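> Provide a 3D model corresponding to the input given below.
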Amino acid sequence: MPTTGDLADDLTAAVRGSEIFAVYQPQVSLESGSIVAAEALCRWRHPRLGDIDPVTMIGVAERSGAIHALGRRMLDECLETLDGWRETGRDWAVAVNVSPLQFADESFAAHVAGEFSRRQLAPGSLVFELPRDLPPVGNGAVLPQLHMLREIGVEFSLAGAGEESPSPELLRGLPVAEVKLPGELVRAAERPATASLREQVEVAHAHGLRVVAEGIETLTHLDIAVELGCDRAQGFLIRQPHSEIVFP
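Model (predicted):
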């Protein structure tokens, strides 16, 4: 079994090669039924060990410092994907998971801003998914970067597990446009949907935020998302993650 150090060395090399790639899971509007966005999910296919669990990969990347190179690689690949969608007339957004540690590098926001301008991306076409637990955001160097990126058109989504609604202080303090309902909570819900899920949707809508239900695997899950008043949904029922950048 490789050590964390071995995996860190392997990951550093993988970022420069073809072992790291993105798969995309569409999000649909529950109002129109049309694809409006896709979440980019990072995958690592190790030449000896096979597919590395994403949680393990991100943990190794954050502890080793490789998260910066990995995040830049994923961002650049997703922006190329956006260009491909636009060329085929698909006006979709791409959502990318980012680690708060990436904002410790002050050049990250500048790079994003430069790419946003160079590629002439439409506001809202790039979404960064942030975890709900954001201790680094209190750092004075991080929050200004979030607001700067929001001003140029990058949107932020608050994701991650949680049975309680994000606090009003968090929603007011962060420039978020979206809240995601964790898939495990949606799948565990019974009809009528639980009060905690309903409260999360109501709080988000009260702050002018859209709500995405994750982990939709059955028609019952989809019915719950509609019943809750969610704006978008994603999950295996709608489409499994795929490396192709064009969905029919």
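
> Every contact and neighbour count from this point should use C-alpha atoms.
Noted.

> Output the longest helix belonging to this structure.
The single longest helix within the chain, with elements called by DSSP state H, is helix 67-87.

> tell me what the helix or strand just after that one is packed against?
Toward the C-terminus, helix 67-87 is succeeded by strand 93-97 as the next helix or strand (DSSP states H and E). Contact here means 3 or more Cα pairs under 8 Å, 6 or more residues apart in numbering; DSSP states H and E; on that basis strand 93-97 packs against strand 35-46, helix 67-87, strand 126-131.

> Please identify the buried residues of stretch 25-34?
Q25, P26, Q27, V28, S29, L30 (16 or more other Cα atoms under 10 Å).

> Kindly report the same for stretch 230-247.
C230, D231, R232, A233, Q234, G235, I238, R239, P241, I245.

> Give me whichever of the helices and strands packed on strand 93-97 is most buried.
Stretch with highest mean neighbour count among the helices and strands packed on strand 93-97: strand 126-131 (a mean of 22; mean count of other Cα atoms under 10 Å).

> Please give the structure of this sequence too, so both can be compared:
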Amino acid sequence: MRTAEDLADDLAIAVGSSEIFAVFQPQVSLESGSIVAAEALCRWSHPELGDIDPVTMISVAERSGVIHALGRRMLDECLDMLAEWRRTGRDWAVAVNVSPRQFDDDSFVRHIAAESARRTLAPGSLVLELTQDLLPVDERAVLPQLRALREIGVEISLGGYGEGSPSLERLRHLPLNEVKLPGHLVRSAEPQALDALRADVEAAHAQGLRVVAEGIETLTHLDIAKRLGCDRAQGFLIREPDAEITFP
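Predicted coordinates for the structure are as follows:
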């Protein structure tokens, strides 16, 4: 049985190999129905253990410090994919999850700026997603880096919005472009819950933020997202995560 230390060693090696790869789940505009972006999801196919649960992978990466190399690997894959999409006429954005630990690296913002410029990517094409439960206790600790990212055209998304987490008022000082409603909230059919979510969406729009509904699995869920006033949606109904990027 492999220990946590063994997995950390395996992951450190895997980051430089094809064991680590990205899959992409599209987001559609609820106004036009067209694909406008895709979220990049990191996957690890271990040669002995098979597919490693993403939560386990990220936990191992953060505890061991491999998160910096893993995060950079994912960012570079996303930037390469953006360049490929542009080459083939797909004017999409890509969203990639980042860990607060990555902001500890002084070269984090510089690397994104240099690699984006090298590929001459359009502003707004790269979206970095944070989750509220992973933000530092004092969000202002990452504020200088977030502002620097915004200055070079990177957009900032915040996941976990609307689930009894910090209010939008508390997060007002963060330079956000987008918030994401978790799937389990979007799929709720309780009228009272939907009224509260609709108020959250309206509050986000009042601050000029885009709202993405996650976890859309049925036409009913899609209808809920539309009735809530969300701008975009993603989920298995639209497309499962895909490494081949064969979207129409």
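
> Report the TM-score for the pair.
Superposed pair, TM-score by TM-score structural alignment, normalised by the length of the first structure: 0.95. Supporting alignment: 247 aligned residues with a Cα RMSD of 1.6 Å.

> about what we covered before: what's the average distance of the longest helix of the first structure to the second structure?
When the second structure is overlaid, helix 67-87 of the first structure sits 0.5 Å from its aligned residues on average, using mean Cα distance after the TM-score superposition for the first structure.

> residues in contact with that helix?
12, 15, 21-22, 40, 42, 58, 61, 91-94, 96, 98-99, 101-102, 105, 108, 119, 245-246 (Cα atoms under 8 Å, 6 or more residues apart in numbering).

> Now, of those, which are buried?
Going by neighbour count (16+ other Cα under 10 Å), the contacts of helix 67-87 of the first structure have 12, 15, 21-22, 40, 42, 58, 61, 92-94, 96, 98-99, 101-102, 108, 245 buried.

> re the thing from before, want to try CSV for the helices and strands packed on strand 93-97 of the first structure, with distance to G162 of the first structure as columns?
Shown next, in CSV, are those (distance: least, Cα to Cα, whole Å):
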stretch, distance to G162 of the first structure
strand 35-46, 20
helix 67-87, 24
strand 126-131, 10
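
> Return the distance of D9 of the first structure relative to R73 of the first structure.
To R73 of the first structure, D9 of the first structure is 16 Å away according to Cα to Cα, to the nearest Å.

> next one: F247 of the first structure
Taking Cα to Cα, one finds F247 of the first structure at 23 Å from R73 of the first structure.

> same thing with A159 of the first structure?
For A159 of the first structure, the distance to R73 of the first structure - Cα to Cα - is 21 Å.

> do L171 of the first structure as well
Distance from L171 of the first structure to R73 of the first structure, by Cα to Cα: 29 Å.

> D231 of the first structure now?
Taken as Cα to Cα, the span from D231 of the first structure to R73 of the first structure is 30 Å.

> mind listing the strands for the first structure?
For the first structure, the strands defined by DSSP state E cover 20-29, 35-46, 50-52, 93-97, 126-131, 155-159, 178-181, 210-213, 232-233.

> will you turn those into CSV that also has distance to M148 of the first structure?
Formatted as CSV, the strands of the first structure follow (distance: least, Cα to Cα, whole Å):
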stretch, distance to M148 of the first structure
strand 20-29, 26
strand 35-46, 22
strand 50-52, 34
strand 93-97, 18
strand 126-131, 13
strand 155-159, 11
strand 178-181, 17
strand 210-213, 21
strand 232-233, 26
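
> Pull the number of nearby residues for N177 of the second structure.
20 (other Cα atoms under 10 Å).

> ok, now which ones touch it?
E155, I156, S157, G208, L209, R210.

> hang on, the last one packs against G229?
In this case it means R210 of the second structure. No - with contacts counted by Cα atoms under 8 Å, R210 of the second structure stays clear of G229, the gap being 10.2 Å.

> Give me the more crowded residue out of the two.
Between R210 of the second structure and G229, G229 has the larger neighbour count (other Cα under 10 Å), namely 20 against 17.

> quick one: what's aligned to the more buried one in the first structure?
Counting by TM-score structural alignment, G229 of the second structure lines up with G229 in the first structure.

> Of the buried residues of stretch 25-34 of the first structure, which is the nearest to S196 of the first structure?
Set against S196 of the first structure, the nearest of the buried residues of stretch 25-34 of the first structure by Cα to Cα is L30 (20.6 Å).

> so the closest one makes contact with Q234?
No - using Cα under 8 Å, L30 of the first structure is not in contact with Q234; the gap is 10.0 Å.

> Can you tell me the closest non-neighbouring residue to P26 of the second structure?
Spatial nearest neighbour of P26 of the second structure, excluding adjacent residues (Cα to Cα, 6 or more residues apart in numbering): A38 at 3.9 Å.

> who's in contact with that neighbour?
Neighbours of A38 of the second structure in contact, by Cα under 8 Å, 6+ apart: F24, Q25, P26, Q27, W92, A93, V94, A95.

> Pull out the buried residues from stretch 107-125 of the first structure.
F108, A109, V112, A113, F116, L121, G124, S125.

> How about the third one, nearest residue that isn't a chain neighbour?
Once its chain neighbours are removed from consideration, V112 of the first structure has its nearest residue in L149; the separation is 7.8 Å (Cα to Cα, 6+ apart).

> which residue in the second structure lines up with the one you found?
L149 of the first structure maps onto L149 in the second structure, by TM-score structural alignment.

> which residues sit in contact with that match?
If you count contacts by Cα under 8 Å, 6+ apart, then L149 of the second structure has V109, A113, E155 around it.

> Also L11 of the second structure?
Applying Cα under 8 Å, 6+ apart, the residues near L11 of the second structure are M57, A61, V66.

> which residue in the first structure lines up with it?
Match for L11 of the second structure (TM-score structural alignment): L11.

> List just the nearest of the contacts of L11 of the second structure to L135 of the second structure.
Using Cα to Cα, the contacts of L11 of the second structure come closest to L135 of the second structure at A61, 16.7 Å.

> Measure how buried V137 of the second structure is and give me the count.
V137 of the second structure has 9 nearby residues by other Cα under 10 Å.

> and if you look at G50 of the first structure?
10.

> Can you give me the separation between it and D133 of the first structure?
Taken as Cα to Cα, the span from G50 of the first structure to D133 of the first structure is 30 Å.

> for T3 of the first structure, same thing?
Applying Cα to Cα to T3 of the first structure and D133 of the first structure gives a distance of 28 Å.

> Can you pick out the residue with more neighbours from these two?
D133 (15 against 8).

> How much space separates that one from L170 of the first structure?
10 Å.
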